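Asker: Here is a sequence together with a model predicted from it:
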Amino acid sequence: MVKIVRLEPIAQNTEVQTNSNLLSALLAEDLHVLKECGGRGMCATCHVYIKQGMDSLSKMGRREQRTLELITTAKPSSRLACQSRVLGEGIVVEVPAGMYLDAIEDVEALIGRRTEQPLLHPITGEVVVEAGKLVTRSVITELKDIRFQVGQYLARTREA
């Protein structure tokens, strides 16, 4: 059975199979959402806000709770799209505004440019560079280092 999920702030409706996760809906609409941990609820790169319909989603598991506790931008309406299964109607999802740095194929090309939209931290979703501000080499270097460290951590957890 198909459910309709509303995506904000892009004002778009998308169809989702019952019991599919919100991540599949976001990816089906060609929205760039990172899935650093492969959908295991460990990295928070698919963090979204539920504006309506929290009761139409699956219950939050302990792993998702622990991951959301680490995100500084988390709110009571936060969920991980990879862990949120669509069970009913009336769901409105707010996708964080901005662009994750990993969405850009050549990040180095951004250095010294002004951003058209906010650039978001690849793990926490916090705004790293505000819209209209210059992107510095130090910001890019720091984010690459963080991304490498997270990749190492996730590789170790897959082995365990």
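Answerer: Alright, I've got the coordinates.
Asker: Please count neighbours and contacts with C-alpha atoms only from this point.
Answerer: Noted.
Asker: Tell me where the chain has strands.
Answerer: Ranges of strands in the chain, per DSSP state E, are 2-8, 12-17, 47-52, 78-80, 91-94, 99-100, 119-120, 127-129.
Asker: next up, a second structure to put side by side with the first:
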Amino acid sequence: MPIITVLPHAELCPAGASFDAASGTSICDALIAHDIAIEHACEKSCACTTCHVIVRQGFNSLVPSEEEEDDLLDKAWGLTSVSRLSCQALVANADLTVEIPKYTINHAREHYDKDWDV
């Protein structure tokens, strides 16, 4: 099973994390299942950018993004050439290292219980 390594994020994952993730699982679902409360204001429907992540390792193992995701990513804070919406990026067979950006374009952070989403 691929391993997702999450780089430290001051609020969501201060110490960083590393865990197994099943192939075919979205990065967003994998993060939530491991108590990393990444924002996903559109309920993972590819309608916002709050679940934006930067894939520092393993980016090329992901299925390429579609035009709808690319259009939304243009609005994301801290966009890079290896940015993805974690709700759309499915884990393949390679290990991933992801960084959760410091900010989102969301004005207010929602509280999500992981049991509601996965």
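Answerer: All right, it came through fine. Not measured: the values here are computed from a predicted model.
Asker: Any idea what the TM-score is?
Answerer: Once superposed, chain against chain, the TM-score is 0.77 (TM-score structural alignment, normalised by the length of structure 2); 103 aligned residues with a Cα RMSD of 1.8 Å.
Asker: With respect to residue 28 of structure 1, which of the strands of structure 1 lies nearest?
Answerer: With Cα to Cα as the criterion, residue 28 of structure 1 lies closest to strand 12-17 of the strands of structure 1, at 8.3 Å.
Asker: center of structure 1, which residue is that?
Answerer: For structure 1, the residue nearest the mean C-alpha position is residue 46 (2.5 Å; Cα atoms, centre = their mean).
Asker: how about that one, what's its partner in structure 2?
Answerer: Structural alignment (TM-score structural alignment) places residue 46 of structure 1 against residue 51 in structure 2.
Asker: That match and residue 40 touch, don't they?
Answerer: Yes. If you go by Cα atoms under 8 Å, residue 51 of structure 2 and residue 40 touch, sitting 5.1 Å apart.
Asker: Now the common contact residues for these two.
Answerer: Counting by Cα atoms under 8 Å, 6 or more residues apart in numbering, the common neighbours of residue 51 of structure 2 and residue 40 are residue 87.
Asker: Run through the helices of structure 2 in chain order.
Answerer: Taking DSSP state H, the helices of structure 2 run over residues 27-33, 67-73, 114-117.
Asker: Out of those, which gets nearest to residue 107 of structure 2?
Answerer: Checked against Cα to Cα, the stretch from the helices of structure 2 lying closest is helix 67-73, at 16.6 Å.
Asker: can you pull the buried residues of the closest one?
Answerer: 69, 72-73 (16 or more other Cα atoms under 10 Å).
Asker: Fine, thanks again, bye for now.
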